[in-house]
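**Student:** Sequence and predicted structure, then a few things I'm wondering about:
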Amino acid sequence: MGVHGMVIRLFPRSIRARLTAIATAIAALVLFATSAFMLATVPGNLRDVVLDRVEVSVRRIASEARAGELSTSIEAPARVHFLEVVTPDGDVLAATTGRHVHWRLKAFQPSELEKLYISETWAPQELNGDETHFLVMSMLVPTRDGPVAVYGASSLTDVDRAIRWFEIQTFVVTPLILASVAGITWLVVGFALRPVERIRAKLAEITGQDLSRRVPVPDTGDEITDLATTTNDTLDRLERSAETQRRFVADASHELRSPISALRVQLEVANAIPDETDWPATGAVALTAVDRLTGIIDELLMLARLDAGTVAPRRVVDMCRLCAEQVRRRADTRVVIVPDLCASAPVYGSPVQLDRLLTNLLDNATRHAETRIDLEVAVIEGRVVTTVTDDGEGIAPEDRERVFERFTRLDSAKAKDQSGSGLGLALSREVALSHGGTLTVADHSPGARFVLVLPCHEGV
C-alpha cells in the first residue's frame, strides 16, 4: 500500500501531467548542469585572460628594468590599467601616466626574486574615487642599482559583470525557462492527446446494443491514427461476432421450432391414447425428428464457427479420396453416382469440413436428380476443381445465388423433400470461402451443376 501510494505521489496519473513533469525535469537538469559548469569554468577562464594580459606586461617591464632601459613613463597596453616600478624604499621609478591608482604597496611587496605574486583588491581610482576591483600582479626584479618591484593591475569589472549575468541566468532566467518549458509541454501534449480524448468519448458512447458506431480517425498518420484504426478494426470484429451470435440465435430458433413442435405434438398424442398408439412407429418417427434436429444443430454450429473466423485443424487432404469415400457410402442409393476422378488432388484444409461440404452437395444432388449424378475431380492450373452434376430440373439463373442464402428453399426443393433445412448449400459455400475457394452454380442442361474450386496444395 505504501509503495503504491508513493508511486501515485511521484508520478501523476495523467499522461499529460507525467510528460510535462518529465520534460520539465529534463530541462531543469540540462539547464542547471550547464549553468553550474559555466559558473565553475567561465569566471576562471575570464580571470586567466586578464592574468595573462597583466603577466605579459609585467614581464615586459621587468625585462626592461633588468636591461637598464626603463623609462619613467610607461605606456600601458589596452585593458591593462596600471604599471609601476618601485624601489624597496617606496620610491616610484616609473609608472603609467594619467592612470595612477592609490595602492597600499606594502601589502603587495614581493619578497623573492623573479617570482610572480598575484592578488585581488579593491582600490579607489584617482579620477573619481570609486572603488574598483583589480587583479594585481608583482615581481621582484634584480637590476644594476639593486632589486626593484614591478607592479601591474587590470580591472576585473568585466569579469564581475559576466559572473553576475551568469548568476542572474541561473537563479532568475532558468526558472522562467523551466516555467515556459512546462507550459509549452502542457499545451503541446494536450493538443496531441485531444484525438485520444475524442476516441475515449466515442468509445464511452458505444454499447452492446449498437456496435455500428466508430471512433474518429485523425489524418496525422501517427501512432494515434494507428490506435484509432486498430480500435475500429476491433469494433468491426466485435460487431461481426455480435451479429453472428444474433444470427445464430435467430437461425436456431427459426429452424428448430418446427421439428420440436412436431415431435412434441406426436408425443402428446401418443401419450394421450397410449393403448391405441403404435409405439415402435412413434419411436421411429421420433428418432427421425431427433436425427433431423441433430443435423440442423451441427450445421448451425459449424456456420457459427465459420462466421466467427474459427479455423479448424487442417492438413493435406486428397479430394479424390474424399469423393471416392462418398461414392462408396452412397452405393445403395436410388441415384447412380458416376465418378470421374484424377489420380490425386491434394488441398490444404479441414477433412471434417470438406467432407461435410461434399456431403451437402451430394445430398442436394440426390434430392433433385432423376437417375444419375456425375462427380468429377480435376487439377487445372494449380486449382482443384470438383463438379457435382445432376440430371434433375436444374436451377433458374435468377435463383443461382439465392440458393446459397440461409434457410432458402426453392419450391422444387420443398416439393421433393419437406425435411430439408435450407442450410446445406449456405454451409458449403462458407466452407469453400474459408478454404480460399469458391462454390458456384454453372450453366448446364439438363439438371444443375455445382462447381467447387479450391487452391491446390503447393507441395504438388
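**Tutor:** Done, it's in.
**Student:** C-alpha only now, for contacts and for neighbours.
**Tutor:** Noted.
**Student:** And the strands in the stretch 351-460 of the chain?
**Tutor:** 372-380, 383-390, 438-442, 449-455 (DSSP state E, counting those that start in this stretch).
**Student:** Of all those, which one is nearest Asp236?
**Tutor:** Asp236 sits nearest to strand 438-442 of all the strands of the stretch 351-460 of the chain, at 24.1 Å, using CA to CA.
**Student:** Could you list every helix and strand that that closest one packs against?
**Tutor:** Judged by 3 or more CA pairs under 8 Å, 6 or more residues apart in numbering; DSSP states H and E, the packing partners of strand 438-442 are helix 424-434, strand 449-455.
**Student:** which helices and strands does the first one pack with?
**Tutor:** Which is helix 424-434. helix 279-307, helix 351-368, strand 438-442, strand 449-455.
**Student:** Quick check: Asp399 vs Ala448, distance?
**Tutor:** 12 Å (CA to CA, to the nearest Å).
**Student:** And the two? Which one has more around it.
**Tutor:** Ala448 (24 against 11; other CA atoms under 10 Å).
**Student:** check contacts around Asp399.
**Tutor:** The contact partners of Asp399, by CA atoms under 8 Å, 6 or more residues apart in numbering, come to none.
**Student:** now do 10 Å
**Tutor:** 410, 441 (CA atoms under 10 Å, 6 or more residues apart in numbering).
**Student:** Return the distance of it relative to Asn45.
**Tutor:** 96 Å.
**Student:** same deal with Ser445?
**Tutor:** For Ser445 relative to Asn45 (CA to CA), the value is 104 Å.
**Student:** Check Ser412 too.
**Tutor:** If you go by CA to CA, the gap between Ser412 and Asn45 works out to 105 Å.
**Student:** Second structure follows, compare the two:
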Amino acid sequence: MAAGHTPKHSLRARLTFVVTVVAMVGIAAASVGTVMLIERALVGSIDDAARSYAQDTAVLVESDRISNPLPGAGAAIAQVVDAEDRVLASTPGGDLLVPIVGGDDLAAVREGRAIDMSGSRLGQPDPYRVLGVPAELDGETHTVIVAVSLAEQRRAARLFRFVTFTLGAVVAIAVGALSWYVTGRTLRPVEELRRSAAEITGTGERRLLPVPAARDELHRLATTLNDMLRRLEDASARQRAFVADAAHELRSPIAALRTELEVAQAHPDAVDMAETTREALHEVERMGRLVDDLLVLARLEEGRFSSTWLVDMRDLAESIAGSLREPRVPVTVEPGPGASVHGSPEALSRLLHNLIANALRHAATKVTVAVSQAGHLVEVRVGNDGPAIPPRHRERIFERFTRLDDARSRDAGGTGLGLAIVRQIARSHGGDVSVADQDQGACFIVRLPSRGRAGTA
C-alpha cells in the first residue's frame, strides 16, 4: 500500500459512509440480540404451556383418574409412560405402543429437562419441543411426556426477523440520508471558505473570508485565517512600499551619476574630470550604503544571528565612541558599572553605531551615551543637544526611509534606514527603542533584557 494514499471521495461522502456503516453494525447487533431474546421467550412460553398441561395430567395420574385417551391439549401430543417405558395413555392420535422419545432423550426428559426433537419421528416436518413431569401411582413413578410443535414459534421468529431487519435497513438508510444532509449543512461554511480563498488573487485588494455566525470551531478557524490574511496583506504592503521606497531612493544617486557622466562624455573639455570622478564616487558610496542597509534589514527580518554572546553594552559603547574618526562634536560615554545582555555582538554594535551616527548628524555641541541597569532591563540612552523631535513624529522616524522636514538632506549621509535598523535589532533581542523627553535635543532609549533573558531567534 502506498504511504501517501489520497482519498478519492469527498469528506462528506466519507463521513456519511462511516456513520452509515456504524449505524448498520449497531442496528444489526441490536436486531440479532432482540431476535435471540424473542426466540428464547417464545420457546420459554411453549415450555411453560407444555409443563402446565403435563402437571395437570400428572395430578390425574396420581389421583388414579387417568383416562385413555388423555384430554386434548390443542396441537400438543401427550403420553403417560411407566418406569418400563410402556405407554399407559395418550392423547388422540398419539402412539400407544412406543414413547414419543426413547433412549437418552427419554432419560433427559425424566430428569426434568426440555429437549428439541426432529418432527420426522412423529411424521411432521417441523421440530418439536419435548418435556416431562413425574407422577406417582401405587408406589410406581410414571412420567407424563408432552411434545409441542415449534412450527408456530418458527413462523413467528421468521416474521419477527424479517420485520426487524427490514426496519433496521430502513433506519440505516435514513441515518445515512440524515448524515449526508447534516454533514452537508455542517461543511457548507467550509466550502464557502474554500471558494472565498480561491477568489483571493493577491493583487493588493484586501479580501477576507466569511466568518460563520456560530461560535464554533469553524468560526475560530475563519477568524484565525482572516488574521493570517491580514498579516500577509500587511507584510505584502510593507514589501511593496519597501520596494517602491528603495527604488525611489536609488533613483536619485543613479540619476545624478548618469547626469555627471553624460555631461563629461558630451563636453569632455568643459568639465573638471577630477571633480566629476569625486562626485561620481560619492554617489556610488551613497548607493553602497543604501544597499548595505537594505541587506542588514533583510537579514534582521529573517530573525537569525550568526552567533550570540554575553555583551557588555557599556564596553561596546566606549569601543564605538573611541573608534570614531574626527567626530563633528564630542561623544561622551558616562562612567558606571557594566551592564550585559545576551545577543549578537555584530547586531548590537550596529544598533549603537546607528544611534550615535544619528545623534552626531543633529547635535549642536555634544552627544552623550549612558548605560544603566534597571531591574531586569539594560537601558542605553543616546542623547544630543540638537533639535527636539516633535511627539507626533516619534514613531514615524522608525519607519523605513523616513526623514523629518529639517533632516531631509541626503548629503548629511543618512539613508533613512538607520533608525529602522535600530528598532529591528532591539526587537530581535526581545527589547525596543523609543524617544524620550529631555530639556534640550533628542534622547533615544533602548531597553533590552539583561543577561540570559533575551530570546534568541
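**Tutor:** That came through, no problem. If you're wondering where the values come from, they're calculated on a predicted model, not measured in any experiment.
**Student:** With both chains overlaid, what TM-score comes out?
**Tutor:** In this superposition the chains share a TM-score of 0.79, using TM-score structural alignment, normalised by the length of structure 2; 438 aligned residues with a CA RMSD of 4.2 Å.
**Student:** related to what we said a few turns ago, may I see the helices and strands packed on strand 438-442 of structure 1 organised as TSV, with mean neighbour count and distance to Phe82 of structure 1 added?
**Tutor:** Output for these, formatted as TSV (neighbours: other CA atoms under 10 Å; distance: least, CA to CA, whole Å):
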stretch	mean neighbour count	distance to Phe82 of structure 1
helix 424-434	22	99
strand 449-455	22	100
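**Student:** Out of these, which gets nearest to Gln245 of structure 1?
**Tutor:** helix 424-434 (16.1 Å).
**Student:** mean shift between that closest one and structure 2?
**Tutor:** By mean CA distance after the TM-score superposition for structure 1, the fitted helix 424-434 of structure 1 averages 2.9 Å away from its aligned residues in structure 2.
**Student:** and the angle from that helix to strand 438-442?
**Tutor:** Per axes from the mean of the first three to the mean of the last three CA atoms, to 10 degrees, the angle that helix 424-434 of structure 1 makes with strand 438-442 is 130 degrees.
**Student:** Determine how far helix 424-434 of structure 1 lies from the middle of the whole chain.
**Tutor:** Taking CA atoms, centre = their mean, to the nearest Å, one finds helix 424-434 of structure 1 lying 36 Å from the centre of the chain it belongs to.
**Student:** what angle sits between it and helix 279-307?
**Tutor:** Using the same axes, to 10 degrees, helix 424-434 of structure 1 lies at 30 degrees relative to helix 279-307.
**Student:** Just want the angle from helix 424-434 of structure 1 to strand 449-455.
**Tutor:** Going by the same axes, to 10 degrees, helix 424-434 of structure 1 makes 20 degrees with strand 449-455.
**Student:** Hey, what's the angle from helix 424-434 of structure 1 to helix 351-368? Just curious.
**Tutor:** Using the same axes, to 10 degrees, the direction of helix 424-434 of structure 1 lies 140 degrees away from that of helix 351-368.
**Student:** Who are the contact partners of the residue with the largest distance to the centre of structure 2?
**Tutor:** Taking CA atoms, centre = their mean, the residue of structure 2 most remote from its mean C-alpha position is Asp138, at 85.9 Å. Counting by CA under 10 Å, 6+ apart, Asp138 of structure 2 touches 62-64.
**Student:** out of those, who's nearest Val144 of structure 2?
**Tutor:** Glu62 (11.0 Å).
**Student:** ok, that closest one - how many residues close by?
**Tutor:** Neighbours around Glu62 of structure 2, by other CA under 10 Å: 18.
**Student:** hang on, it packs against Ala135?
**Tutor:** Yes: at 5.9 Å, Glu62 of structure 2 and Ala135 qualify as touching, with contact defined as CA atoms under 10 Å.
**Student:** Pull up the overlap in contacts between these two.
**Tutor:** In contact with both Glu62 of structure 2 and Ala135: 141-142, using CA under 10 Å, 6+ apart.
**Student:** Please point out which parts of stretch 299-318 of structure 1 sit buried.
**Tutor:** 299-300, 302-304, 306-308, 317-318 (16 or more other CA atoms under 10 Å).
**Student:** next helix or strand past the biggest helix by length in structure 1?
**Tutor:** The residue-count maximum for a helix in structure 1 (DSSP state H) belongs to helix 15-66. Downstream of helix 15-66 of structure 1, the next assigned helix or strand under DSSP states H and E is strand 73-74.
**Student:** what's that following strand in contact with?
**Tutor:** 61, 82-85, 93-98.
**Student:** one step back: can you name every helix or strand that the longest helix of structure 1 contacts?
**Tutor:** Contact analysis of helix 15-66 of structure 1 by 3 or more CA pairs under 10 Å, 6 or more residues apart in numbering; DSSP states H and E lists strand 82-86, strand 92-96, strand 116-124, strand 131-141, strand 148-155, helix 157-168, helix 174-192 as its packing neighbours.
**Student:** now the angle between helix 15-66 and the second one, please.
**Tutor:** With the same axes, to 10 degrees as the criterion, the two stretches strand 92-96 of structure 1 and helix 15-66 enclose an angle of 140 degrees.
**Student:** do the third one as well
**Tutor:** Relative orientation of strand 116-124 of structure 1 versus helix 15-66 (the same axes, to 10 degrees): 110 degrees.
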